[in-house]
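1. Quick check, what structure comes out for this input:
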Amino acid sequence: MGQLDGKVALVTGGSAGIGLAVVRRFAAEGATVYLTGRRKAELDEAVEAIGEQAIGVQSDVSNLDDLDRLFAAIEARSGRLDVVVANAGVGELAPLGKITEEHYDRTFDINVRGVVFTVQKALPLLPDGASVIVLASTNASTGVQAMSVYSATKAADRNLVRTWAAELAGRGIRVNAISPGPIETPAIRSLRAEQAPALDELVARIPLGRIGRPDEVAAAALFLASDQSSFTTGAELFVDGGLNQV
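-> Predicted coordinates:
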């Protein structure tokens, strides 16, 4: 018997990396999982790998028409959402002095606008007692060179979680954040290829001495999605090997 048997979940940005690991874990625990992604081929591949419990809907969270289509599809097929994981996000290096309007708009559109309207448009489908999980980042509470815009978006996401936890408490809807540290994703693999010394320096600062795995973030998401976290809301769960804690 799975921890999410009979539940219906949505994971945005669920076709790769952390999002895909969350989809896999939720499906393994008995949930029907809707996952989104902008690239159809990658989305189709993820759905095929997971099986019949995964339902892919191609969409861009920064596009409100796409979100309307997404939630219309969920309502027509399932009628409700028990868990929302607002995971879709982007992070690109841009030091002060080289920040462009395009970089700023793209990062805020996906990481903040996308989160706001994903959760807001999901509200009519959320029953009392549902769970909302927002992927923030350790960068929300630290200063990392060339990551000021990205970090600002994640700090905004963290505060949205606090506010929504207060606003939705009357319905028993729990809203929490997960803040991963360095996780073995395509972005980290790119950093390893391009800036190996910088990655080695980062790993040396992690108390557990290694980069995390996507499935370790998925385990945290399962905790927040399930009844195991029934008295947890407004929280920020760090999955960072102690990087921001020690």
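2. Going by C-alpha atoms from here, please, whenever you check contacts or count neighbours.
-> Noted.
3. For Glu167, the count of nearby residues, please.
-> Residues contacting Glu167 under the criterion other Cα atoms under 10 Å number 12.
4. can you check the one 10 residues further on too?
-> Here the count is done by other Cα under 10 Å, and Ala177 has 27 residues near it.
5. is it true that it lies in a strand?
-> Yes - according to DSSP: H, G, I helix; E, B strand; the rest coil, Ala177 belongs to a strand.
6. Is it in contact with Leu237, as I believe?
-> Yes - when contacts are counted by Cα atoms under 8 Å, Ala177 is listed as touching Leu237 (6.2 Å).
7. Now do the shared contacts for the two.
-> With Cα atoms under 8 Å, 6 or more residues apart in numbering applied, the contact sets of Ala177 and Leu237 do not overlap.
8. quick one, strands of the chain?
-> For the chain, the strands defined by DSSP state E occupy 8-11, 32-37, 54-58, 83-86, 131-135, 174-180, 236-239.
9. one more to put side by side:
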Amino acid sequence: MARPHTTFHTLTALVLLGALVFVFASLGNWQLSRAAQRDAIRLAIDAGRGSAPLALGVDTPAVEMVPWRPATAHGHWRHDLTVLLENRNYQGRPGYWVATPLVLDESSSTAVLVLRGWLPRQASFPQSPPTVPAPAGEQAISGELLDRVPRLFELWSWSDNSATQLPKKLPDPERPLPSLQNLDLAAYSAATGLKFKPAVLAQTSAAASPESADGGAQLLHEWPEPSLDSDKNRGYALQWFGFAPIAAIAWLVIAWRALRRRKSPPIL
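-> Below you'll find the model as predicted:
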């Protein structure tokens, strides 16, 4: 007859190995789903960038604002509504993304939010906001469409930290150049009173009028690309699927040995 402690250890080992088989298989399936998502993003990028350039206007339908599609827009900047997006690094250097509404039609307050480019953050303390270029007059902007402003994870978003939140009303005299971690287009529309097109334009070239002519720093228009290496995910999936049968074989070996001990006659 098997000893009680031996039976307990055997059952514990069987439960743990069974759980490992499930976990390994689940992780493999998750990696395959991640690979499929990255393949879908690659196809969306290729389809968007392969489309004809879109001229954004007041009557441009939302169905034509495909992510990654080249687009152009003409209008006037609302520099008083500019916000800075924090912690947007460029080649390892900390900095900001500059986001400014481009008003397409004054009478209807229709605008498109433009990610104008990247500016470095000062290394000295105390830090002061960067000097944002503020060209006046009619602007011709070209870039790529995005469905939203790319987000960063906010650890402090669970707390009420007003320094990283969008003011309820813009422009805000107390924060003339707000800086925040992420920007929601609906909340920005409510704060500014503008009617935004349901897309964001990431500027890819300088405007017709030089943005550095007024003494501001030159904006950089190099945007990060999403990670599209789906083969890496498939490699990870293969590893997890390889661990699953190893754990299953170990489960069978332990179960077989436990059955043999139960069938063996007791030694007198």
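10. Could you get me the TM-score between them?
-> After superposition, the two chains reach a TM-score of 0.24 (TM-score structural alignment, normalised by the length of structure 1), with 107 aligned residues with a Cα RMSD of 6.4 Å.
11. possible to save the strands of structure 1 as TSV with distance to Leu70 of structure 1?
-> Below are the strands of structure 1 laid out as TSV (distance: least, Cα to Cα, whole Å):
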stretch	distance to Leu70 of structure 1
strand 8-11	10
strand 32-37	8
strand 54-58	7
strand 83-86	13
strand 131-135	17
strand 174-180	21
strand 236-239	27
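12. Any idea which of those gets closest to Ala73 of structure 1?
-> Of all these, strand 54-58 sits nearest to Ala73 of structure 1, with 8.3 Å by Cα to Cα.
13. What helices and strands are in contact with the closest one?
-> Judged by 3 or more Cα pairs under 8 Å, 6 or more residues apart in numbering; DSSP states H and E, strand 54-58 of structure 1 is in contact with strand 32-37, helix 40-50.
14. now the shortest one and helix 40-50, what's the angle there?
-> Think strand 32-37 of structure 1. 160 degrees (axes from the mean of the first three to the mean of the last three Cα atoms, to 10 degrees).
15. Tell me what angle strand 32-37 of structure 1 forms with strand 54-58.
-> Counting by the same axes, to 10 degrees, strand 32-37 of structure 1 points 30 degrees away from the direction of strand 54-58.
16. Tell me which other helices or strands strand 32-37 of structure 1 touches.
-> strand 8-11, helix 17-28, helix 40-50, strand 54-58.
17. Thr241 of structure 2 - that's part of a helix, no?
-> Careful, residue 241 of structure 2 is Phe and not Thr. Yes - counting by three-state DSSP, Phe241 of structure 2 is located in a helix.
18. Count residues in the vicinity of it, would you?
-> Neighbours of Phe241 of structure 2 (other Cα under 10 Å): 19.
19. Spell out which residues sit in contact with it, please.
-> Going by Cα under 8 Å, 6+ apart, Phe241 of structure 2 touches Phe24, Ala25, Gly28.
20. one more time with 6 Å, if that's ok
-> Ala25, Gly28 (Cα atoms under 6 Å, 6 or more residues apart in numbering).
21. do the same with Arg234 of structure 2
-> Leu32.
22. try Ala187 of structure 1
-> Applying Cα under 6 Å, 6+ apart to Ala187 of structure 1 gives no contacts.
23. And Ala237 of structure 2, by the same measure?
-> Ala237 of structure 2 neighbours (Cα under 6 Å, 6+ apart): Gly28, Gln31.
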